[in-house]
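Student: Can you look at this prediction? I've put the sequence above it.
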Amino acid sequence: MTKRLALIDMGTNTFHLLITEVDESGNRTDFVKTKLPVRLGQGGISKGAIAPEAYERALKTLKDFRKQIDEYGVETVRAMATSMVRNASNGEDFIKDIYKQTDIQVEIIDGEREAELIYYGVRSAGVLDEQTSLIMDIGGGSVEFILCNSQEIFWKQSFEVGAQRLMDQFYTQDPIPAEQVEAEKHYLTQKLQPLTEAVARYKPARLVGASGTFDTLCDIDALRRGDNSRQLAQPAASTLEIADYYKIHQDLLHKTHDERLAIPGMLEMRVDMIVLASIIVDFVLETYELQEIRVSAYALKEGILQETFEGHD
């Protein structure tokens, strides 16, 4: 019995659509896999509401998604909204408008649930083993951290310190001034105190980055080494050497917007936010003394897929 379904991840920065078919053996055929820079948090995240322009962009994108969903005759649609919508004063109205205009029923998920779904997605990419890992998923609105291994979650928490929020707060000039980098790290030290305590308890061996920023870092790293295989097909699991990460990080800190855009592998929709996101990566590696980075191309939407087919609670 094959089942065709559409998964929508409405992130603060990016909206993802996956239209896929899964057969009874669990083999997947993807028909549509798209990500669009909707920037739902732009102009509103720090004010606690979805700004009118972002609201319209999102509705237009979801109408386009609906057309594709109908074209492929999908019977099951699961749409998830995360940090921006759950914290927006007009979030509920937004969800009602989406339903009215597209017939898509959106679930607003809390940070705990988001972290759990990310875990299932990352686990299905094959990057986890019996050692303890720290998964990090950097969104525009929130960042999820999960301490886990391939068998279970030991601890998880979502923090409202996403790249769009950090950008509004610390990105005062381009390139970012050194004192703003330090200010962001000082802020993270305070905000991530519960994570610091959990890391001391569970002692993760490595960092596992979930999609988004980490995919782009891997793309830049591969092209830098003259390897363009990732442009043809993105692997579910990758490794990023710490030294290679730091070469890219230094570049991101010292280049201007246009210079970053010229880096092979850089996506225009990430060109500024990746600076703030990379500072979080640096902070986590340094503070928790992690010596290895693995990357999962799978995250929330693949977690929903796992849950839909495996029937997790």
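Tutor: Yep, it's here.

Student: rest of the way, CA atoms for contacts and neighbours
Tutor: Will do.

Student: List the buried residues in stretch 167-181.
Tutor: Within stretch 167-181, the residues that count as buried by 16 or more other CA atoms under 10 Å are 167, 170-171, 175-176, 181.

Student: so which of those residues comes closest to V122?
Tutor: M167 (26.2 Å; CA to CA).

Student: follow-up on the earlier one: just the ones of the buried residues of stretch 167-181 in helices?
Tutor: 167, 170, 181 (DSSP state H).

Student: For this structure, which segments count as strands?
Tutor: For the chain, strands defined by DSSP state E occupy the ranges 3-10, 15-22, 28-36, 76-81, 106-108, 133-138, 143-148, 153-159, 206-210, 237-240, 293-296.

Student: Let me see the contact set for Y119.
Tutor: 135, 146, 153, 299-300, 303 (CA atoms under 8 Å, 6 or more residues apart in numbering).

Student: which among those residues gets closest to K247?
Tutor: Nearest member of the contacts of Y119 to K247, counting by CA to CA, is I135, at 21.9 Å.

Student: Please list all residues in contact with the closest one.
Tutor: 119, 144-148, 207-210.

Student: neighbour-wise, which of those leads?
Tutor: Y119 (31 neighbours; other CA atoms under 10 Å).

Student: how close does the residue lying closest to R28 once chain neighbours are set aside get to S133?
Tutor: The shortest distance from R28 to any non-neighbouring residue, by CA to CA, 6 or more residues apart in numbering, is to V22 (4.6 Å). Noted for V22: a distance of 29 Å to S133, by CA to CA, to the nearest Å.

Student: which of the two has more neighbours?
Tutor: More crowded of V22 and S133, by other CA under 10 Å: S133, with 28 against 17.

Student: wait, doesn't the more buried one sit right on F145?
Tutor: No. At 10.1 Å, S133 and F145 do not qualify as touching, with contact defined as CA atoms under 8 Å.

Student: Comparison target below:
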Amino acid sequence: MRIASIDIGTNTLLLLIGEVQADGSLSIVHDEHSIARLGEGVHASKCINEKAIERASHILHRYKLICDSYKVEKITIVATSAMRDADNAEYVCSILSSIIQTPISIISGKEEAYFSYVGSKETYDNPTIIDIGGGSTEIICMDNDHTIQSISLNIGAVRFTEKYFSVYPPTSEILQEAIAEIKTSLSQFTISVHSPVIVVAGTPTTLACIDQGLDEYHRDKVHGYILTYDAISSITDMLCTSSYDSLFSIKGINPKRADILPAGSLLLKSLLSYFAIEHCIVSTKGLRYGVLYHSII
């Protein structure tokens, strides 16, 4: 039996297909990444615009064909921050769900954190997971009672780009305002962050590409790669002092992600600094894996 999960995020739209074996185990047969930027302008307008819906629709039509070609029998679709914030979420869901012919669940920040943890922890012993999305950031760990603890911050790479990066590079004063917002958001919560720290989503995977000098993304070279705080700090400083055009010429950056990477990198650097984390492990998995694993329980 083949099953699929689709993660409709603020920036990305991700498809994962797995095959359930006779013994109940799951093997991955297809993993696809696309950028729809569904959350474009949502922070200011509280609505998902028609161009964003069109981009997402085009991707989902392609995903439907892929699922059909793999003879997928069950699809689970979740949507996160952009859909949580948009006043027209019901309208958007009706359009997108009709393409895949499957209902879309708009999950809470807590649910998003849970799926990210399940999808990313692998065999690591009691890790902390940091998932930097386009609209929100989740920090997840397990306490001594084996209960998953999480916080969901309403800050993400797309949201921060629209708020603080209207000009490239931003002034040092603007960057300090952004860092201050991150610290203020974190100060409202209590969570015990401990090593190993696993970082998920497009920001850390792209930083891993840059740190290794890769021309393009290679999963085998990115998954499990260790990013030091010093490397992240150095890359962040470079990104946050670059002009808009120069961002697109940096090796390892997907052109569709170039504009939001400085904000995402600043977020990651600030989080690691706040919790005094010296290094982190990059994961290419995350929420879509957690959704797929959960669907066979």
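Tutor: Arrived safely, thanks for sending. The shown structure was predicted, so the numbers you read here are calculated from the model rather than taken from an experiment.

Student: picking that back up, which of the contacts of Y119 of structure 1 are still contacts in structure 2?
Tutor: Counting by both residues aligned by TM-score structural alignment, their matches' CA atoms under 8 Å, the contacts of Y119 of structure 1 that remain in contact in structure 2 are 135, 146, 299-300, 303.

Student: ok, so of the residues you listed, who is nearest I50 of structure 1?
Tutor: L300 (21.7 Å).

Student: Could you tell me which residues make contact with the closest one?
Tutor: 9, 114, 117-121.

Student: Neighbour-wise, which one of those leads?
Tutor: Neighbour max across the contacts of L300 of structure 1 (other CA under 10 Å) = Y119, 31 neighbours.

Student: Now which residue in structure 2 aligns to that one?
Tutor: Matched across to structure 2, Y119 of structure 1 falls on Y117, judged by TM-score structural alignment.

Student: Next, the distance between the ends of stretch 123-135 of structure 2.
Tutor: Stretch 123-135 of structure 2: ends 28 Å apart by CA to CA.

Student: Also stretch 251-259 of structure 1?
Tutor: 9 Å.

Student: residues in structure 2 matched by that stretch, start to end?
Tutor: Using TM-score structural alignment, stretch 251-259 of structure 1 lines up with residues 238-246 of structure 2.

Student: same thing with stretch 9-24 of structure 1?
Tutor: The aligned range for stretch 9-24 of structure 1 is 7-22, by TM-score structural alignment.

Student: Kindly report the same for stretch 285-301 of structure 1.
Tutor: The aligned range for stretch 285-301 of structure 1 is 272-288, by TM-score structural alignment.

Student: K47 of structure 1 corresponds to which position in structure 2?
Tutor: That one, K47 of structure 1, aligns with S45 by TM-score structural alignment.

Student: what's the spacing between stretch 124-143 of structure 2 and its chain's center?
Tutor: The chain centroid and the centroid of stretch 124-143 of structure 2 are separated by 11 Å under CA atoms, centre = their mean, to the nearest Å.

Student: repeat for stretch 89-105 of structure 1
Tutor: Chain-centre distance of stretch 89-105 of structure 1: 22 Å, with CA atoms, centre = their mean.

Student: now do stretch 92-110 of structure 1
Tutor: On CA atoms, centre = their mean, the centre of stretch 92-110 of structure 1 falls 21 Å from the chain's centre.

Student: on that earlier part again, identify the farthest-apart pair in the buried residues of stretch 167-181 of structure 1.
Tutor: M167 and P175 (12.4 Å).

Student: Tell me the residue in structure 2 aligned with L192 of structure 1.
Tutor: That one, L192 of structure 1, aligns with L186 by TM-score structural alignment.

Student: excluding its backbone neighbours, what's nearest that match?
Tutor: Nearest residue to L186 of structure 2, sequence neighbours excluded (CA to CA, 6+ apart): L153, at 7.7 Å.

Student: just checking, F283 of structure 1 touches K185?
Tutor: Yes. Counting by CA under 8 Å, F283 of structure 1 does reach K185; the two are 6.4 Å apart.

Student: Report how many residues lie close to N254 of structure 2.
Tutor: Neighbour number of N254 of structure 2 under other CA under 10 Å is 19.

Student: quick one: contacts for it?
Tutor: Applying CA under 8 Å, 6+ apart, we find N254 of structure 2 in contact with 206, 216, 248.

Student: Ok, Q234 of structure 1 next?
Tutor: Counted by CA under 8 Å, 6+ apart, Q234 of structure 1 has contacts A297.

Student: same thing but 10 Å
Tutor: 215, 218-219, 297 (CA atoms under 10 Å, 6 or more residues apart in numbering).

Student: May I see the strands of structure 1 arranged in a markdown table, with distance to G43 of structure 1 as well?
Tutor: A markdown table is the format used below for the strands of structure 1 (distance: least, CA to CA, whole Å):
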| stretch | distance to G43 of structure 1 |
| --- | --- |
| strand 3-10 | 17 |
| strand 15-22 | 17 |
| strand 28-36 | 18 |
| strand 76-81 | 18 |
| strand 106-108 | 21 |
| strand 133-138 | 19 |
| strand 143-148 | 19 |
| strand 153-159 | 20 |
| strand 206-210 | 26 |
| strand 237-240 | 33 |
| strand 293-296 | 30 |
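
Student: K247 of structure 1: which of these is closest?
Tutor: K247 of structure 1 lies closest to strand 237-240 among these, at 11.4 Å (CA to CA).

Student: List the buried residues for that closest one?
Tutor: Using 16+ other CA under 10 Å as the test for burial, strand 237-240 of structure 1 gives 237-238, 240.

Student: just stretch 221-235 of structure 1 next, same as before
Tutor: Buried residues in stretch 221-235 of structure 1, counting neighbours by 16+ other CA under 10 Å, are found at 221-223.
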